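Engineer: Here is my input, please return the structure:
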Amino acid sequence: MTQSSPEVPGDERGTLLAFVEAQRAALRRSVLGLTEEQAASRPSASELSLSGLLKHAAEVELAWLRMAQQQPNERQRGRETWSEGFRLVGGEGIPDVLAFWDGVAAETAAFVAALPGLDETFPLPPAPWFPKDGKVSMRWMLLHLVEEFARHAGHADVIRESIDGTKAMG
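Structural biologist: Next up, the predicted model:
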């Protein structure tokens, strides 16, 4: 269970940020003690790897942050490079991905802390899975990040257990 600390206020904003961080941390723990090769392996029926999940989660968080800020996403991928968001390429390593994610996480926390309120909204991009001219609140975005990271933390648990038997919960 996520608890408040002196650094994270126990109000709704702080609680949501704490839950986002708890799920981020679960994903990050999945690679502890592994080599780059182990973290990039795909030992299950899925094409997902632990390092690929880390990269994907960090880039997804950046994408939602940029949408909320209504700024361009400097790491947005086209259809032809979409799969590169699920694997390390071009000399990327786990330390690089974790450092990138640290920066995104800090930027998310600062952005959310500076908001007048969590009821502030931003437009969703045109996509078949979003309603036409849809908007969501900052609260929705934070809950969506919890959902996204928790889903992938579950994937990471299965992958890690398949690699070396390590279990997230004992």
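Engineer: hey, let's count contacts and neighbours off CA atoms from now on
Structural biologist: OK.
Engineer: how far away is residue 58 from residue 11?
Structural biologist: Distance, residue 58 to residue 11, using C-alpha to C-alpha, to the nearest Å: 25 Å.
Engineer: out of these two, which sits in the busier spot?
Structural biologist: The residue with more neighbours, out of residue 58 and residue 11, is residue 58; 23 against 9, by other C-alpha atoms under 10 Å.
Engineer: Regarding that one, what is its secondary structure?
Structural biologist: Recorded secondary structure, residue 58: helix (DSSP: H, G, I helix; E, B strand; the rest coil).
Engineer: Surely it touches residue 101?
Structural biologist: Yes. Using C-alpha atoms under 8 Å, residue 58 is in contact with residue 101, at 5.0 Å.
Engineer: One more, so I can put them side by side:
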Amino acid sequence: MAHPTEEIPGDERGTLLLFVENQREALRQAARGLTEEQAASRPTVSELSLSGLVKHAAEVELNWLRMAQGKPNEHHRAPEAWHEGFRLTEDETTASALAFWDGVKEETDAFVTSVPSLDDSFALPPAPWFPDAEVSIRWMLLHLVREFARHAGHADIIRESLDGTKAMG
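Structural biologist: The predicted model follows:
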């Protein structure tokens, strides 16, 4: 994968997809090489774990994709069960969460590549945390970069707390 600071052939769409992928990979890298127990552990005062962050990021991406597509989210959970999106449950594993995210990534990339314009927009659902507005596909991609970058930082701290591995060497 190209690094975002390299010259990137292509247009704005390709550049935005590259930056989204770069932040996805930062999260995925933090979870590599760990046992299920390590990936699910919470070595800081936070409730976050690496496997939970992977699951959360995949589900967040799917949710934004479904909103942009105007389709119902098949992984929607009730507001009172929001915490289940931050930890693996029952038969879920880090590998299964990563595989799920691979599928979401492929679907997102295909959708973004297929829309006529990054200016195409979709309405946000009614919620106290959303403005009463529409957002563009461009906005969605930038939001995913922001979301994944925030959690990649969390993942770096968790991983370093687990075994001293540092994302930046």
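Engineer: Superposed, what's their TM-score?
Structural biologist: Taking TM-score structural alignment, normalised by the length of structure 2 as the basis, the two superposed chains have a TM-score of 0.95; 166 aligned residues with a C-alpha RMSD of 1.1 Å.
Engineer: Scan structure 2 for its longest helix.
Structural biologist: When structure 2 is parsed with DSSP state H, its longest helix is helix 137-163.
Engineer: That helix vs structure 1, average distance?
Structural biologist: Superposed on structure 1, helix 137-163 of structure 2 shows a mean distance to its aligned partners of 0.2 Å (mean C-alpha distance after the TM-score superposition for structure 1).
Engineer: now for that helix, which elements pack on it?
Structural biologist: Where contact means 3 or more C-alpha pairs under 8 Å, 6 or more residues apart in numbering; DSSP states H and E, helix 137-163 of structure 2 is packed against helix 12-31, helix 50-69.
Engineer: Just the angle for it relative to helix 12-31, thanks.
Structural biologist: Put simply, helix 137-163 of structure 2 runs at 20 degrees to helix 12-31, going by axes from the mean of the first three to the mean of the last three C-alpha atoms, to 10 degrees.
Engineer: Report the buried residues of helix 137-163 of structure 2.
Structural biologist: By neighbour count with 16 or more other C-alpha atoms under 10 Å, helix 137-163 of structure 2 contains the buried residues 137-138, 140-142, 144-145, 147-149, 151-159, 162.
Engineer: what does stretch 39-53 of structure 2 give?
Structural biologist: The neighbour-count check on stretch 39-53 of structure 2 (16+ other C-alpha under 10 Å) flags 39-43, 48-53 as buried.
Engineer: List the residues that contact the residue nearest in space to the middle of structure 2.
Structural biologist: Closest residue to the average C-alpha location of structure 2: residue 57 at 3.0 Å, with C-alpha atoms, centre = their mean. Neighbouring residues of residue 57 of structure 2 by C-alpha atoms under 8 Å, 6 or more residues apart in numbering: 101, 147-148, 151.
Engineer: please redo it, this time with the cut-off set to 10 Å
Structural biologist: Listed by C-alpha atoms under 10 Å, 6 or more residues apart in numbering, the contact set of residue 57 of structure 2 reads 24, 27-28, 63, 85-86, 97-98, 101, 144, 147-148, 151-152.
Engineer: Please look at residue 58 of structure 2 and residue 94 and confirm they touch.
Structural biologist: No. If you go by C-alpha atoms under 10 Å, residue 58 of structure 2 and residue 94 don't touch, sitting 11.7 Å apart.
Engineer: Could you tell me which residues touch both of the two?
Structural biologist: Common neighbours of residue 58 of structure 2 and residue 94, using C-alpha under 10 Å, 6+ apart, are 52, 100.
Engineer: could the buried residues of stretch 39-53 of structure 2 be laid out in CSV, adding distance to residue 115 of structure 2?
Structural biologist: Listed next are the buried residues of stretch 39-53 of structure 2 as CSV, based on distance: C-alpha to C-alpha, whole Å:
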residue, distance to residue 115 of structure 2
39, 36
40, 37
41, 40
42, 40
43, 42
48, 35
49, 35
50, 32
51, 32
52, 31
53, 29
